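Visitor: Quick one, what's the 3D model for this:
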Amino acid sequence: MHILAYLTGYYFYVAVPLSLCHGCIVEVLNFTADQVAEFYVIGQERMSVIEHEFWGYLKPLTKLGWCEWAGAAIFLWGWIHQRNCHAILGSLRQRKRDRDKHVTPTGDWFNYVSSPHYLAEMVIYAGLVIASGGTDLTIWLAFAFTVANLCFAAGETHRWYLDKFEDYPRDRKAVIPLVY
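Guide: Got it, this is the predicted structure:
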């Protein structure tokens, strides 16, 4: 079962970004072909030094709408909490003598749910849905798969915590505070 879950995750994290690029892949390939052709025609010695105009990098940001900014903020919020939760999990068994001992994680969103890193992943995907304006079916499907997959895994993890630790908080939910 673990290898199947691993392969599913591997496939998901390769396929989703590729599926999101379907609308621009022709443009990317044309740009790449033009750059390669220019390199061969002009030659490496006569290629101009690349000049960086920072306003050129920032200008597209001024054209973003409220959906993109709100989605980016939600994405960042989820990413920060996911990073914090992974740091908490990583710090539980740092010492060699503690490697065989299981400890209840606390701090950040662990005070509310058993699998806050899964909740943070869901928040990240919700940010992508909002940034897309809610119009991209592929992002909605990725979000739905992520929520379903992580809710299932969080339920299993939550049951393990309840079985393993007698003092585990009974009011703590699996992945969605106050709900599940």
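Visitor: Please make it C-alpha for all contacts and neighbour counts, starting now.
Guide: Noted.
Visitor: how about Gly127, what does it touch?
Guide: Ala70, Gly71, Ala72, Ala73, Ile74, Phe75 (C-alpha atoms under 8 Å, 6 or more residues apart in numbering).
Visitor: what's the spacing between Asp136 and Leu20?
Guide: 9 Å (C-alpha to C-alpha, to the nearest Å).
Visitor: Tell me how many other residues crowd Ser115.
Guide: 23 (other C-alpha atoms under 10 Å).
Visitor: contacting residues around it?
Guide: So Ser115 contacts Ala154, Thr157, His158, Ala174, Val175 (C-alpha under 8 Å, 6+ apart).
Visitor: Just put the contacts of Gly127 in JSON lines and tack on secondary structure, neighbour count and distance to Gly90.
Guide: Formatted as JSON lines, the contacts of Gly127 follow (DSSP: H, G, I helix; E, B strand; the rest coil; neighbours: other C-alpha atoms under 10 Å; distance: C-alpha to C-alpha, whole Å):
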{"residue": "Ala70", "secondary structure": "helix", "neighbour count": "16", "distance to Gly90": "30"}
{"residue": "Gly71", "secondary structure": "helix", "neighbour count": "22", "distance to Gly90": "28"}
{"residue": "Ala72", "secondary structure": "helix", "neighbour count": "18", "distance to Gly90": "26"}
{"residue": "Ala73", "secondary structure": "helix", "neighbour count": "15", "distance to Gly90": "26"}
{"residue": "Ile74", "secondary structure": "helix", "neighbour count": "21", "distance to Gly90": "24"}
{"residue": "Phe75", "secondary structure": "helix", "neighbour count": "23", "distance to Gly90": "22"}
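Visitor: Here is the second sequence; please produce its structure so I can put it next to the first one:
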Amino acid sequence: MNRGGGARWGSPAMVACARCGAGPKAPRSGGGGGGGGGGGGGGGGGGGGGGGGGGGGGGSRRFGWLLPARPAWALQELPSLLVPLGLAACGGAVAAARPNRVLLGCFVLHYAHRALIFPLLIRAGKPTPFFTFVLALLFCVFNGYLQGRSLTAYAAYPPGWLGDSRFITGFLGWLIGMAINIHSDHILRNLRKPGETGYKIPRGGMFEYVSGANFFGEILEWFGFALACCTIESLAFALCSLFILGSRARQHHKWYLEKFEDYPKDRKIVIPFLY
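Guide: Model (predicted):
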């Protein structure tokens, strides 16, 4: 694939990994959407449904004003939806190419769900500190521009790219990862029934294999996206997601082991059968 004019390794594309931590992710479950979520594209705050465990989104005033969780979540994720769409609307021949439109559509679809649908599904949860909100917002603006600019101005694909094994494999990885991510979120949201209190062990789906099933889904999603795109920008985002979400999953796994004596000892942290 020819990428004339694309970002170099010393360019802002590689800054994505450094900026990725701006919006730390917390367990995405019914307990709230208050935590910042720039890193891998989203994560609710709080350990809702009893399954969130360690690292729930906090509402401490030491980080400034507190914002309602749902609107804060929607607003901070929205730039990753609107910025790429704006770039596509202003783009030229590169943006009009079919592979570019399909790949940009994958990115936009994720954030359409994350910004417009996900906030309606989560419970109110704890409020979001303004500082956390701003960091997550800035990351989403930055990454939305990075991925959007790459796919609307620089990435030039050869004829037949949509039939290439790299695209097909990557697209399937993206699709399966997104499905795992959404399904795992559903499990977390429904751990605790109305009127119930306390914490519960997540079961079902990929939670039978890893503690961070939602994180695994999102990591798989963005590495699939990176393979389908074959751009430095998408790879930077995937690596960023791996480092941030892998760290979160490790914290949650440790919390589960400490909290529940009967927690399945054969569950891995975030990569099934490996880690």
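Visitor: overall similarity of the pair, as a TM-score.
Guide: Once the chains are overlaid, their TM-score stands at 0.70 when taken by TM-score structural alignment, normalised by the length of the first structure; 141 aligned residues with a C-alpha RMSD of 2.4 Å.
Visitor: What is the nearest of the contacts of Gly127 of the first structure to Ala87 of the first structure?
Guide: Phe75 (18.3 Å; C-alpha to C-alpha).
Visitor: From the contacts of Ser115 of the first structure, which land in strands?
Guide: Using DSSP state E, the subset of those located in strands is empty.
Visitor: among those residues, which two are most distant?
Guide: Thr157 and Val175 (9.6 Å).
Visitor: shared neighbours of those two, anything?
Guide: Joint contacts of Thr157 of the first structure and Val175 (C-alpha under 8 Å, 6+ apart) are Ser114, Ser115.
Visitor: higher neighbour count, those two?
Guide: Val175 (29 against 16).
Visitor: Identify the residue of the second structure aligned to that one.
Guide: Matched by TM-score structural alignment, Val175 of the first structure corresponds to Val270 in the second structure.
Visitor: which residues sit in contact with that match?
Guide: Here Val270 of the second structure is in contact with Val210, Ser211, Gly212, Ala213, Phe215, Phe216, Gly246, Ala249, Arg250 (C-alpha under 8 Å, 6+ apart).
Visitor: re the thing from before, Leu29 of the first structure: which of the contacts of Gly127 of the first structure is nearest?
Guide: Ala72 (26.9 Å).
Visitor: list the helices and strands the biggest helix by length in the second structure packs on?
Guide: Ranked by residue count, the top helix of the second structure under DSSP state H comes out as helix 232-259. When contacts are defined as 3 or more C-alpha pairs under 8 Å, 6 or more residues apart in numbering; DSSP states H and E, helix 232-259 of the second structure packs onto helix 12-19, helix 130-149, helix 213-229.
Visitor: quick one: buried residues of that helix?
Guide: Along helix 232-259 of the second structure, these residues count as buried under the neighbour rule (16 or more other C-alpha atoms under 10 Å): 232-253, 256.
Visitor: still on that earlier bit, distance check, the match of Val175 of the first structure against Leu135 of the second structure.
Guide: Taking C-alpha to C-alpha, one finds Val270 of the second structure at 25 Å from Leu135 of the second structure.
Visitor: Over to Tyr256 of the second structure?
Guide: 28 Å.
Visitor: What of Leu81 of the second structure?
Guide: In terms of C-alpha to C-alpha, Leu81 of the second structure sits 17 Å off from Leu135 of the second structure.
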